[in-house]
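**Q** With the sequence up front, the predicted model follows.
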Amino acid sequence: MTPVPTIPPPHPDPRAPSFKLPPGSCDTHCHIFGPGERYPYVPERPYTPPDAPLEMFRALHDRLGVERAVIVNATPHGRDNRVVTDAIAQSGGRYKGIANVDDSFGERELRDLLEAGIEGCRFTFLPRLGQMPDMSAFDRIVERIAGFGWHVDLYLPATLIQEFRPRLMSLPVPYVLDHMGVVDASQGLDQPGFVALMDLVRDDEKCWVKVTCPERISRGGPPFHDVAPFGRALVELAPDRVLWGTDWPHPNVPVMPDDGDLVDLVPLYAPDPALRQKLLVDNPARLFRFDD
């Protein structure tokens, strides 16, 4: 049996950013890992994360000036969503979540997640994180959640968008594409994958995009300024359907970022304060149904 690799922990002391996030700002893509003795990691996980529990999560957001968060259940916790729902229950309405589900989840289990603050479910299309989704099961799950007001969160590389475009366009629910399609910043704005991403965002009003994970996209390294043109292009194309987040604690990244750098990219993505308000506050409040 192949040993499960352990990944590095997040930056131990991220700096306070120079850019001040506006009130109500939301980190729409972040994770909590463990502690493992309370929230076990599944045996079939592709990697083992160091614990990054709720206390660390809160401290990071306090330093950055983040007031709201959407916690995405990550692969190591499998289909056990308690690490997310327990955090939501302790947040005083400041957190929502994205669950991992499969075809075994029936109406009652899905409704329980809805009542616990879950606003969508995630599917990963990356071979390194496991098999591609069973698309017949995907269709059945989407059909079950359609009446809940949920969306589907898709970790789908931009290189696959053209292949999946017809299916995405026909979805009965909104969908969110993670991490700007994890394009390669060195290939420029006219690379086929990014063009396909932009075309999909333009053509389908159900399509949202997370302007996240510059550390995965950059080829120039910190502070990841080579990613700014991609984020800005998406923000300007669809200002009402873009979201921002940190991806803390940054599992499986080529270089561990300082989260202060990630916040300081925001005014490069959205120089106009009105666009920043949409990106950071208004759009997540609408999609994730935060109660104002």
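**A** In hand now; what should we look at? In this text, all values refer to a predicted model and were calculated from it rather than measured experimentally.

**Q** all contacts plus neighbour counts: C-alpha atoms, from now on.
**A** Fine.

**Q** Which stretches in the protein count as helices?
**A** Assigned by DSSP state H, the chain shows helices spanning 54-64, 82-89, 107-115, 135-145, 161-169, 192-203, 214-217, 228-237, 259-264, 266-269, 273-277, 283-287.

**Q** List the contacts of the first one.
**A** Residues lying outside helix 54-64 but in contact with it, judged by C-alpha atoms under 8 Å, 6 or more residues apart in numbering, are 14-17, 21, 32, 67, 87, 259-260, 263.

**Q** same thing with the second one?
**A** When contacts are taken as C-alpha under 8 Å, 6+ apart, the neighbours of helix 82-89 outside the stretch itself are 32-34, 39, 54, 71-73, 94-99, 113, 116-118.

**Q** before we move on, the earlier item: in CSV, list the helices of the chain along with distance to Pro43.
**A** Output for those, formatted as CSV (distance: least, C-alpha to C-alpha, whole Å):
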stretch, distance to Pro43
helix 54-64, 22
helix 82-89, 17
helix 107-115, 23
helix 135-145, 22
helix 161-169, 30
helix 192-203, 34
helix 214-217, 26
helix 228-237, 36
helix 259-264, 30
helix 266-269, 37
helix 273-277, 41
helix 283-287, 33
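
**Q** List the contacts of Val266.
**A** 19, 276.

**Q** how near is it to Gly221?
**A** 17 Å (C-alpha to C-alpha, to the nearest Å).

**Q** Please report how far Tyr54 lies from Ala89.
**A** Residue 54: Leu, not Tyr. Taken as C-alpha to C-alpha, the span from Leu54 to Ala89 is 12 Å.

**Q** likewise Gln187?
**A** Using C-alpha to C-alpha, Gln187 is found at 43 Å from Ala89.

**Q** go on, Glu37?
**A** Separation of Glu37 from Ala89 (C-alpha to C-alpha): 20 Å.

**Q** Could you report the neighbour count for Gln187?
**A** Neighbourhood size, Gln187 [other C-alpha atoms under 10 Å]: 12.

**Q** likewise Val235?
**A** 23.

**Q** What's the separation between the nearest residue to it once chain neighbours are set aside and His31?
**A** Closest residue in space to Val235, ignoring its immediate chain neighbours: Val242 at 6.1 Å, by C-alpha to C-alpha, 6 or more residues apart in numbering. Relative to His31, Val242 is positioned 19 Å away (C-alpha to C-alpha).

**Q** here's the one I want to compare it with:
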Amino acid sequence: MTAPKTPGWLDWCATPSTPDFRLPPGAVDAHCHVFGPQAEFPFAPERKYTPCDASKDQLFALRDHLGVARNVVVQATCHGADNSAMVDAVRAAGGRARGVATVRPGIGDAELRELDAAGVRGVRFNFVKRLVDASPREELTAIARRIAPLGWHVVLYFEAADLPELEDFFGTLPVPLVIDHMGRPDVTKPVHGAEFDRFLRFAGRHDVWVKVSCPERLTVTGPPAYADVVPFARRVVAEFGDRVLWGTDWPHPNLKHHMPDDGLLVDHVPRIAETPEAQRKLLVDNPMRLYWPGETA
């Protein structure tokens, strides 16, 4: 039996435009998800939302339409710590995908090795309070210590206003850190203001990678230009060009105001990474170094 999706939930764009910007060969979408399909991969009972289905085959069709070569599939909170749908997608990609999992402290060594063999290269810690219940920091630290020998990293999802209470803890984690969506800055505040300055100082002090993703989630002025987000992403690319990543965030969970056209999200890239060199680092070199080290695009 399938559950109805959350009221107001917008379905992903089924007919994205063809981008004007041509992605460089080997480009990686370093942040996307799969949802179910619910009939095959049930959603977690403790989930905070029920999404529409968004299958691996639909993700791969979008990959090919946009000109993306590889994907990093991030575990969706609606699936909790059951990574089956994500792992199924990564395995089906035939080496063209990596995964980011959600795990519990009691996970066994054999299961971690199995995830690693499937292509998982990180775990996600979600601190967005409307999406997940709080997790004890001791448990998260224990997970980080368990994954460190595998060479994995931790993906952190939080909102800018919460960084002051979280950054000391983040700094203790013994693995590289990857920050989702630039730490969700308030783009109505100055790009050189205290809040974003603090975020960039944090990123500069630690082994941190930053995703310049989700303008549709951060914007106030809206599509198609997402002009209010551009200065923030440009600043990250300028200051951390060797540690920036990009992703579509398909199928765009929890959006209730507008659903982006993924083709236009590709066209957003040259606004924030303005030279071919910066674009290649963002889209190819950096994600390959993090997720496919030693391989060529």
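**A** Good, I have the coordinates. In this text the structure is predicted, and so the values were computed from the model without any measurement.

**Q** tm score of chain vs chain?
**A** Here the TM-score for the pair of chains, by TM-score structural alignment, normalised by the length of structure 1, is 0.95; 289 aligned residues with a C-alpha RMSD of 1.4 Å.

**Q** quick one on the thing from earlier: more neighbours, Leu54 and Ala89 of structure 1?
**A** Counted by other C-alpha under 10 Å, Leu54 of structure 1 and Ala89 do not tie: Leu54 has more neighbours, with 19 against 14.

**Q** any idea what the more buried one aligns with in structure 2?
**A** Alignment note (TM-score structural alignment): Leu54 of structure 1 maps to Lys56 of structure 2.

**Q** Could you do Ser25 of structure 1 as well?
**A** With TM-score structural alignment defining the correspondence, Ser25 of structure 1 maps onto Ala27 in structure 2.

**Q** Report the separation between that match and Val90 of structure 2.
**A** 17 Å.

**Q** And Pro176 of structure 2, by the same measure?
**A** For Pro176 of structure 2, the distance to Val90 of structure 2 - C-alpha to C-alpha - is 22 Å.

**Q** which one of these two has more residues nearby?
**A** The neighbour count for Pro176 of structure 2 versus Val90, taken as other C-alpha under 10 Å, is higher for Val90 (24 against 19).

**Q** And the longest strand seen in structure 2 against structure 1, how far off on average?
**A** Of all segments of type strand in structure 2, defined using DSSP state E, the longest is strand 120-126. Its aligned residues in structure 1 lie a mean 0.4 Å from strand 120-126 of structure 2 after superposition (mean C-alpha distance after the TM-score superposition for structure 1).

**Q** corresponding residues in structure 1 for that strand?
**A** Counting by TM-score structural alignment, strand 120-126 of structure 2 sits on residues 118-124 of structure 1.

**Q** contacts for that stretch?
**A** Contacts of stretch 118-124 of structure 1 (C-alpha under 8 Å, 6+ apart): 72, 85, 96-101, 132-133, 149-156, 288-289.

**Q** Among those, which are located in strands?
**A** 72, 96-99, 151-155.

**Q** Identify the farthest-apart pair in these.
**A** Comparing every pair within these by C-alpha to C-alpha identifies Lys96 and Tyr155 as the most remote, at 18.5 Å.

**Q** of these two, who's got more company?
**A** Neighbour count, other C-alpha under 10 Å: between Lys96 of structure 1 and Tyr155, Lys96 has more, with 26 against 18.

**Q** Now do the same for that one: its match in structure 2.
**A** So Lys96 of structure 1 corresponds to Arg98, using TM-score structural alignment.

**Q** so that match touches Asn71, yeah?
**A** Yes. Assessed by C-alpha atoms under 8 Å, Arg98 of structure 2 is found in contact with Asn71 at 6.5 Å.

**Q** Could you report the distance from the residue opposite Arg280 of structure 2 in structure 1 once aligned to Lys20 of structure 1?
**A** Under the alignment (TM-score structural alignment), Arg280 of structure 2 pairs with Gln277 of structure 1. Counting by C-alpha to C-alpha, the gap from Gln277 of structure 1 to Lys20 of structure 1 is 12 Å.

**Q** ok, those two, which is more surrounded?
**A** Gln277 (18 against 14).

**Q** residue contacts, the more buried one?
**A** For Gln277 of structure 1, the contact set (C-alpha under 8 Å, 6+ apart) comprises Pro22.

**Q** Then Pro192 of structure 1?
**A** Thr159.

**Q** Over to Tyr269 of structure 1?
**A** Contacts for Tyr269 of structure 1 (C-alpha under 8 Å, 6+ apart) come out as 228-233, 235.

**Q** Mark which of those residues are buried, thanks.
**A** Buried positions within the contacts of Tyr269 of structure 1, assessed by neighbour count (16 or more other C-alpha atoms under 10 Å), are 228, 230-232, 235.

**Q** For those residues, please prepare TSV with the additional fields distance to Val182 of structure 1.
**A** Compiled in TSV, those are given as follows (distance: C-alpha to C-alpha, whole Å):
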residue	distance to Val182 of structure 1
Ala228	13
Phe230	11
Gly231	12
Arg232	15
Val235	16
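
**Q** just the residues you listed now: which is nearest Ile145 of structure 1?
**A** Val235 (27.9 Å).

**Q** Alignment lookup: the closest one to structure 2.
**A** The equivalent of Val235 of structure 1 in structure 2 is Val237 (alignment by TM-score structural alignment).

**Q** counterpart of Asp203 of structure 1 in structure 2?
**A** In structure 2, Asp203 of structure 1 lands on Arg205 (TM-score structural alignment).

**Q** Just give the number of residues close to that match.
**A** Around Arg205 of structure 2 there are 9 other residues, counting by other C-alpha under 10 Å.

**Q** And the one 4 residues further on, by the same measure?
**A** Other residues near Trp209 of structure 2 come to 25 when the count uses other C-alpha under 10 Å.

**Q** Kindly report the same for Pro276 of structure 2.
**A** For Pro276 of structure 2, using other C-alpha under 10 Å, the count is 11.

**Q** Tell me if I'm right that Ala97 of structure 2 and Val73 touch.
**A** Yes. With contact defined as C-alpha under 8 Å, Ala97 of structure 2 and Val73 form a contacting pair (7.0 Å).
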